[in-house]
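*Asks:* just a sequence and a predicted model for now, questions to come.
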Amino acid sequence: MGVAVRVLRALFVIGLLGASLGACAKPVSQKELSGGPVATQERLVTNSTFKAAVTRVEQPMPERIFTTGKLSGRTLQVGTTADIILRPGEVVLTFDDGPRPGKTNAILDALDARGVKATFLMLGSSAKAYPELARQVAQRGHTVGSHTYGHVDLSKLSRQAALDEIVRGEAAIAEALGGAGKGLSPFFRFPYLAQTGFLRTSLLQGDMVVLDVDIDSKDYFRDTPEAVAARTLARLDARGSGVILFHDIHQRTVDMLPAFLAELDARGYSVVRLVPKNSGVFGRSVITAEMMQ
């Protein structure tokens, strides 16, 4: 009888062990999976140290990547290209090739609605054709720079012809801005971003500020406004800050800008306003073709 009791007890213990082992290996049922996320505790074994893993749950992306709380950011005084140092979450908005009636006006309205300022790199030919619009850009508090006279590839011209093209563009824009109360700033961007070492060095020696591009919106592609905004935001998020290139001559840019600015605000970015340290073209050494000699 004693033997029988011991056998029964042994069988009972084996049964308990089997049940507990079965519970450790039990997979999550399909019913449990369909009911939503299931929190599970896992064990990570490292050199005989047991550590309970953190419960795995999907975290949504934060609504605000940065937390400035204000789209209109600081004003950055710039004397040289090296002064343009942006903090995480800061962007500079630039618009090339204008002014253009029906486009530049609408872009100014969108910027005003959000209280932010941009830098407009104008063509001398466009400023000469639409001087009142060029003055309006300056009068509304934006910075006006130059982008040559006729948007030619300077790297394909002779040194003198390239410098002449730059000087001619500056002169035309300065004349157009004559009654705006604010002169032409020393900011300059190479058309097509095409430059030579000689030209860049010459401009920097002439106290011009060469504006490079960190994020090209490629708004000159025949894409939808939504595609332009999405591409620009994706590149900005990947970089975290930067100088953005737009053009105030495309309707798609006009159409996408209000939503783009709203999304910048929602993500916590701030727009930095660039201004020259000196008082425009007459407060610095003016580039001339003779400088190359």
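*Replies:* Thanks, I have it. Numbers count the residues shown, from 1 in each chain.

*Asks:* going by C-alpha atoms from here, please, whenever you check contacts or count neighbours.
*Replies:* OK.

*Asks:* what helices and strands are in contact with the biggest helix by length in the chain?
*Replies:* Longest helix of the chain, by residue count under DSSP state H: helix 2-24. Contacts defined by 3 or more CA pairs under 8 Å, 6 or more residues apart in numbering; DSSP states H and E place helix 2-24 against no helix or strand at all.

*Asks:* buried stuff in that helix?
*Replies:* Going by neighbour count (16 or more other CA atoms under 10 Å), nothing in helix 2-24 comes out as buried.

*Asks:* got the contact list for it?
*Replies:* Applying CA atoms under 8 Å, 6 or more residues apart in numbering, the set of residues contacting helix 2-24 from outside is empty.

*Asks:* following that helix, which helix or strand shows up next?
*Replies:* Downstream of helix 2-24, the next assigned helix or strand under DSSP states H and E is helix 30-34.

*Asks:* next SSE downstream of that next one?
*Replies:* strand 43-46.

*Asks:* show me what contacts residue 212?
*Replies:* Counted by CA under 8 Å, 6+ apart, residue 212 has contacts 189, 193, 243.

*Asks:* okay, pairing it with this:
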Amino acid sequence: MASELFRRRARTWSLLGIACVTVALALPATRSMAADCPGNPGALGTSRTLVVDPREHPRIGTMQYAETLPLQDHEVVLTFDDGPLPRHSNAVLDILAKECVKATFFVVGRMAKAYPDGVRRMHDAGHSIGTHSHNHPLSFHRMTVEQAKQEVDEGIDAVATALGDRAAVAPFFRIPGLLRAEAVEGYLGSQGIQTWSADFPADDWRHISPAAVYGLAMSRLQAKGRGVLLLHDIQPRTVAALPQILHELKARGFRIVHVVPATPDRPKTPTEPSQWRLRPITEQVAISRWPKVPSFSFANAEMLPGPAVSDLGLNAGHMTESVGGPRHLARGQTPLPKRAPWPRQTPMAASANLIAFPIPAGVLFSIPEKSQPAIRAMIPVASHHATAGAGLGATKLDEAAPATAAGAPVRQISGSAAIAPAALQRGPIGLTARPRPLNH
């Protein structure tokens, strides 16, 4: 029992020792590259070299593609486009050399033909040399395959001529303006050339200040945590912002990775498929979001019988005749719609055993009227002016006015309401004075 426990402890300590040795070997390598930088012991340096196989991963850069380089957290790949332009490209090379940083340059063929010394200087400094077409046209998304092929091939030939060795040109290509097209990417993939986009740019091709270039580069890198940074070595604002970018990368704990293509003498870096995703989906998330399709086992796999045409009551001959070709009408004949192929409605025979439902009586819907007592609107009486024959305001019109007898019958108004007290009497109607005009 004691011997078994001793063996387990010894095995645990041996595994821990191996792990510590591995970490110790890895850390000094990174530090030594920065410490070995001539004249700058505190340089940023290049943490490691990543060897990729372009045929296995033909398109990279999350700005346009699903995959990117298999970088770890806080790892950065620096890329520069459009050079060489000696005045600015040489300044970029000096800044990178001071920090012992390796980058990838995407060279334009026409620029390589004009400044071959600049291309050789990039290569001699240890940087990777990709291509960026021959004339840098911003129309790759509208080109035919033949036009794109000519631009790609001429650019590679110009860079290879400047270097004196076609093998010195890395099979990396970035489409000008990132104006991608499926046909162009297909041709590049067939030639074993890896199409590079980027994970974030610094917008240094725009008319902005060096401070803005620095701010965009660091803010976008901090947001993604790792990736490929797109810069241009022909811009003065990039030359001015690059020292501050490299200084801040070191201050924030970022590390530079140099990317080179795999060769027969240089095997690719072992990676997992998930590492080529900037935000890989974990297995737990995939299982929780995408349930697997269950496998069913059927006890009986017989086919169920389908209905026949005769079961539908359709006349096959009539249907064929109805759906035939167009009919030719005689002159003056009116075209009529064709008869539908389905059968006409047929009356159903009434069953002798019908169930009669009760019908509501009419009295259920009658509304009785209310009976109210008769209401007298007024009580007519004889006018005392007619009998007196004299009084204030009495005229012949008063004498001629008809008088209603007190005992005369009164018409009853059904539903009327009283509008005056019962003692209301009718007064005389007379014209005592002529009305004055309103305009006098």
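*Replies:* Nice, thanks for sending it over. The structure presented is a predicted model; accordingly, all values stated were derived computationally and were not measured.

*Asks:* could you get me the TM-score between them?
*Replies:* The pair, once superposed, lands on a TM-score of 0.69 when counted by TM-score structural alignment, normalised by the length of structure 1; 212 aligned residues with a CA RMSD of 1.9 Å.

*Asks:* of the contacts of residue 212 of structure 1, which are reproduced in structure 2?
*Replies:* By both residues aligned by TM-score structural alignment, their matches' CA atoms under 8 Å, the contacts of residue 212 of structure 1 still in contact after alignment to structure 2 are 189, 193.

*Asks:* strands of the stretch 51-200 of structure 1, start to end?
*Replies:* 72-78, 90-96, 119-122, 143-146, 187-188 (DSSP state E, counting those that start in this stretch).

*Asks:* mind putting the ones you listed in JSON lines, distance to residue 237 of structure 1 and mean neighbour count included?
*Replies:* Below are those laid out as JSON lines (distance: least, CA to CA, whole Å; neighbours: other CA atoms under 10 Å):
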{"stretch": "strand 72-78", "distance to residue 237 of structure 1": "18", "mean neighbour count": "16"}
{"stretch": "strand 90-96", "distance to residue 237 of structure 1": "11", "mean neighbour count": "23"}
{"stretch": "strand 119-122", "distance to residue 237 of structure 1": "21", "mean neighbour count": "28"}
{"stretch": "strand 143-146", "distance to residue 237 of structure 1": "25", "mean neighbour count": "29"}
{"stretch": "strand 187-188", "distance to residue 237 of structure 1": "26", "mean neighbour count": "24"}
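
*Asks:* among these, which comes closest to residue 256 of structure 1?
*Replies:* Nearest to residue 256 of structure 1, of all the strands of the stretch 51-200 of structure 1, is strand 90-96, at 13.7 Å by CA to CA.

*Asks:* hang on, the earlier thing: among the contacts of residue 212 of structure 1, which ones are buried?
*Replies:* For the contacts of residue 212 of structure 1, buried by 16+ other CA under 10 Å: 189, 243.

*Asks:* of the contacts of residue 212 of structure 1, which is the nearest to residue 172 of structure 1?
*Replies:* residue 189 (15.8 Å).

*Asks:* if I look at the equivalent of that closest one over in structure 2, how far off is residue 255 of structure 2?
*Replies:* Aligned by TM-score structural alignment, residue 189 of structure 1 pairs with residue 174 of structure 2. Applying CA to CA, to the nearest Å, the value for residue 174 of structure 2 to residue 255 of structure 2 is 23 Å.

*Asks:* give the contact list for the match of residue 189 of structure 1.
*Replies:* Residue 174 of structure 2 touches 106, 130, 131, 132, 133, 195, 196, 197, counting by CA under 8 Å, 6+ apart.

*Asks:* can you rerun that using 7 Å?
*Replies:* If you count contacts by CA atoms under 7 Å, 6 or more residues apart in numbering, residue 174 of structure 2 has them with 106, 131, 132, 195, 196, 197.

*Asks:* how far away is it from residue 246 of structure 2?
*Replies:* From residue 174 of structure 2 to residue 246 of structure 2 the distance is 23 Å (CA to CA).

*Asks:* swap in residue 125 of structure 2?
*Replies:* In this view, residue 125 of structure 2 and residue 246 of structure 2 are 18 Å apart by CA to CA.

*Asks:* what of residue 146 of structure 2?
*Replies:* In terms of CA to CA, residue 146 of structure 2 sits 41 Å off from residue 246 of structure 2.

*Asks:* those two: who's more crowded?
*Replies:* Neighbour totals were compared for residue 146 of structure 2 and residue 246, and residue 246 leads with 22 against 12 (other CA atoms under 10 Å).

*Asks:* and the more buried one? What does it align with in structure 1?
*Replies:* For residue 246 of structure 2, the residue aligned by TM-score structural alignment is residue 261.

*Asks:* same thing with residue 130 of structure 2?
*Replies:* Aligned counterpart of residue 130 of structure 2 in structure 1: residue 145 (TM-score structural alignment).

*Asks:* so who does that match touch?
*Replies:* Per CA under 7 Å, 6+ apart, neighbours of residue 145 of structure 1: 120, 121, 122, 184, 185, 186, 187, 188.
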